[in-house]
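1. generate coordinates for the sequence data below:
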Amino acid sequence: MATTFDHGGGVRSVAVPIPDNPLGHTLVHVVETDRGPVLVDTGWDDPGSWDTLVAGLAACRTTVGEVYGVVVTHHHPDHHGLSARVREASGAWVALHPADAAIVRRTRETRPERWYTYMAAKLTAAGAPEEHVAPLRTPRPRSLPGLSPALPDREIVPGELLDLPGRRLRAIWTPGHTPGHVCLHLEEEHPARLAGHGRLFSGDHLLPGITPHIGLYEDPDDTTVTDPLGDYLDSLERIGRLVPAEVLPAHQHAFTDAPGRVRELLAHHEERLAGLLALLAEPLTPWQVAERMEWNRPWGQIPYGSRNIAVSEAEAHLRRLVKQGRAEAVTGSEPVAYVAV
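-> Next up, the predicted model:
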């Protein structure tokens, strides 16, 4: 039985489950157009999730076969996972920002062993203990989700209207959570005449009660020193200035007062950076920083895969402090340690 929501004005959503994940589900938005429905995201590639999407579209009085296009907010498997199946069933086009399309291409072309080697090197450089890194050196063959995601047919051009006949949906590039994350601004009066400028499909960029993960952009071949947290904070301010009447995110629920939520998230990250600076009174590696940062549970209870994500998030915050001139790497330290300036 699919859970669906009618947001009015020819916009509905289907809650598509994410297996074994505390987030629970991805909200796949269904936008009516003159050529058939266009989906914003598709959900996780899993048989149960597919069945829910099919049932949800039926509840929205349409079918997968009628889908005209798929706009993917970003490449993560709970958003892009079912895009290939939707395209096979309907002939729909699939659109993604070029920066995330590049990740999809790389993921499809890279052997899993290359990722294990890369992750082992990254974690060692971040100061992870040998017992954490060791399993990556002798990987057991296993299938990882999202290893052969759909190659998009179209690239999303920021600032341009997307191909939704009879609707006005404009792409806004909001890097941070991923390098090619986009929000989508429906430039039409709110069906309930709420104050503000249209409606915003915010993907994972702006959520009502969760702070999205901001880690390093993973590219084994790119040596550029990126600043994902800086990208995210800049993108947040851009969305705040837009003042949409309502936000339709990919998780949790629709909400209003986007500028208020943006202010909360900016304050949250500034508080985290200040806390991190206090920790850096002594030199610490990214791993040691992650061990000492506040998470939703004690470090000892954080599972293996989540520790890798936590270290990436710690590194993103360290990069921001370095870029702001508030911290620096200790010369000659190996693994690299950081200290407050």
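
2. going by C-alpha atoms from here, please, whenever you check contacts or count neighbours.
-> Fine.

3. need the contact list for residue 289.
-> Going by C-alpha atoms under 8 Å, 6 or more residues apart in numbering, residue 289 touches 276, 279, 311, 314.

4. count the neighbours of residue 319 for me.
-> A count of neighbours around residue 319, defined by other C-alpha atoms under 10 Å, yields 23.

5. same check on residue 305?
-> 8.

6. so where does it fall, helix or strand?
-> helix 304-323 (DSSP states H and E).

7. could you also give me the structure for this next sequence, so I can compare it with the first?
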Amino acid sequence: MKKILILTNMGPFTGNEYSGQFVIDQYNSMRSINNNSIELLLMSPNGNGPLFSICKYFIFLCKFIVTSIRRHTFDIIHVHYYYPTIILAVIYRLFVNRHVKIIVTFHGSDVYKYKHPPFLYRYLFKFVNHSIFVSKHLVDNIKIPIDKNKHSTLSVGAKYLEPNIGDDIFDFSFIGTIDDNKKIIEFINIANNYNKKQLNIVIAGYCIREKEFKKAIEESIHKIKFLGTVNKQKVFDIFNQSRFSLNLSTYESFGLSITESMLVGTPVVATNTDGSTEQIIDNENGYIINFNDREILQVLDLTSTITNEKYSELSYNAKKSSEKFLLSEVIEQLENLYDGVCNE
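-> Okay, the predicted model is just below:
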């Protein structure tokens, strides 16, 4: 039986307890299949600043060394988030087990942030046996040569939870980090120019831009409900109570919230990103827009006046097309990939 170590620097932290949850979900799902042949080592990134960054990686390294000494026969190390986590996997190959296979899943920012990748980023990639990209367009953005026979596209996988029925019905929902990338604050401000009806909007997630967000809500002409960080069950409940959900990222490699929304039949209005085009076909199972005043106001009008027949079509197509991104489907493909890499 293959012995696998999942290695990631994406873990839960104070204020965002569900950060990296998709990696934990993959681990738990595979562990239920493989019993004790798979281990997870993750870093919880609490704190800010360069000094703390050094400390947390030092602790992560120490945990990795202990794991390597205790279990020095891993067949596969699967790295989630390439750089700098790949350094640990390469250390393991060079000093512990030179036969270990290294698989890397690129999640987005480990590609987008490195438009001019440093030497170590480029050099360490030669140790990777197989690379996984969470969307097919993400691979187009990486600035190192990729062997087309040694990479694949595989989403992170959505763990579906049956939603509870709620009393509230929202025109739009947004679930995600409220930061510069996910432009929900800008959306609220632009939506003030739409006065054909008062929109009912629900927002949930970890808020980084607190002052700006609070100001936008206070000045909005629409009804906005903020729930803070919510658990996964509540995510599905919110999407199920929404006519549409929003994904307004500047960069989005996949967009798990897109999948979760579509799984309950709630179409998504999304900006044009690698993640949205991976999942949404414009006007078929949702809408893809460019983030500007004109297109946002147009889509607000479109979604407010949509016929029941058209909405049912979008909803049905959204649910049907998202099923291939379910966690169970992803795990099956991942198991096959592990077998293939081990047999190379």
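
8. so after superposing, what's the score?
-> Here the TM-score for the pair of chains, by TM-score structural alignment, normalised by the length of structure 1, is 0.34; 189 aligned residues with a C-alpha RMSD of 6.4 Å.

9. would you mind giving the contacts of residue 289 of structure 1 as a markdown table with neighbour count and distance to residue 124 of structure 1 added?
-> A markdown table is the format used below for the contacts of residue 289 of structure 1 (neighbours: other C-alpha atoms under 10 Å; distance: C-alpha to C-alpha, whole Å):
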| residue | neighbour count | distance to residue 124 of structure 1 |
| --- | --- | --- |
| 276 | 23 | 21 |
| 279 | 17 | 21 |
| 311 | 25 | 11 |
| 314 | 27 | 15 |
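
10. nearest to residue 201 of structure 1, of those residues?
-> residue 314 (27.9 Å; C-alpha to C-alpha).

11. tell me if I'm right that that closest one and residue 290 touch.
-> Yes - the criterion here is C-alpha atoms under 8 Å, and residue 314 of structure 1 meets it with residue 290 at 5.5 Å.

12. from the contacts of residue 289 of structure 1, which two are the most distant?
-> Spatial extent of the contacts of residue 289 of structure 1 (C-alpha to C-alpha) is set by the pair 279 and 311 at 15.0 Å.

13. in CSV: the contacts of residue 289 of structure 1, plus distance to residue 7 of structure 1.
-> CSV is the format used below for the contacts of residue 289 of structure 1 (distance: C-alpha to C-alpha, whole Å):
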residue, distance to residue 7 of structure 1
276, 40
279, 45
311, 38
314, 37
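
14. ok, of these, which one's closest to residue 112 of structure 1?
-> residue 311 (20.6 Å).

15. what's the local residue count around the closest residue to that closest one other than its chain neighbours?
-> Spatially, and ignoring its direct neighbours in sequence, residue 311 of structure 1 is nearest to residue 290 (5.4 Å; C-alpha to C-alpha, 6 or more residues apart in numbering). When counting by other C-alpha under 10 Å, one arrives at 22 neighbours for residue 290 of structure 1.

16. quick one: residue 290 of structure 1 is in a helix?
-> Yes - assigned with DSSP: H, G, I helix; E, B strand; the rest coil, residue 290 of structure 1 falls within a helix.

17. that one contacts residue 306, correct?
-> No - using C-alpha under 8 Å, residue 290 of structure 1 is not in contact with residue 306; the gap is 11.0 Å.

18. how about the strands in structure 2?
-> Ranges of strands within structure 2 are 4-8, 38-42, 76-80, 101-106, 130-133, 151-153, 170-175, 200-204, 223-226, 242-247, 268-271, 286-289, based on DSSP state E.

19. tell me which of those sits most buried.
-> Burial of the strands of structure 2 is given as mean neighbour count (mean count of other C-alpha atoms under 10 Å); strand 268-271 ranks first at a mean of 27.

20. ok so, going back, only the buried residues of the helix holding residue 305 of structure 1, if you could.
-> 307-322 (16 or more other C-alpha atoms under 10 Å).

21. which strands or helices does it pack on?
-> Packing contacts for helix 304-323 of structure 1, counted by 3 or more C-alpha pairs under 8 Å, 6 or more residues apart in numbering; DSSP states H and E, involve helix 228-242, helix 258-279, helix 286-292, strand 327-329.

22. what's the closest of those to residue 248 of structure 1?
-> helix 258-279 (10.4 Å).

23. what angle sits between the closest one and helix 304-323?
-> 90 degrees (axes from the mean of the first three to the mean of the last three C-alpha atoms, to 10 degrees).

24. angle of the helix holding residue 305 of structure 1 against helix 228-242?
-> Computed by the same axes, to 10 degrees, the angle between helix 304-323 of structure 1 and helix 228-242 is 80 degrees.

25. next, residue 6 of structure 1: secondary structure please.
-> With three-state DSSP as the criterion, residue 6 of structure 1 reads strand.

26. which residues touch it?
-> 12, 13.

27. show me where structure 2 has helices.
-> All helices of structure 2, identified by DSSP state H, fall at 21-34, 50-70, 86-95, 109-112, 119-124, 184-191, 210-219, 232-240, 256-263, 274-279, 293-304, 308-322, 327-342.
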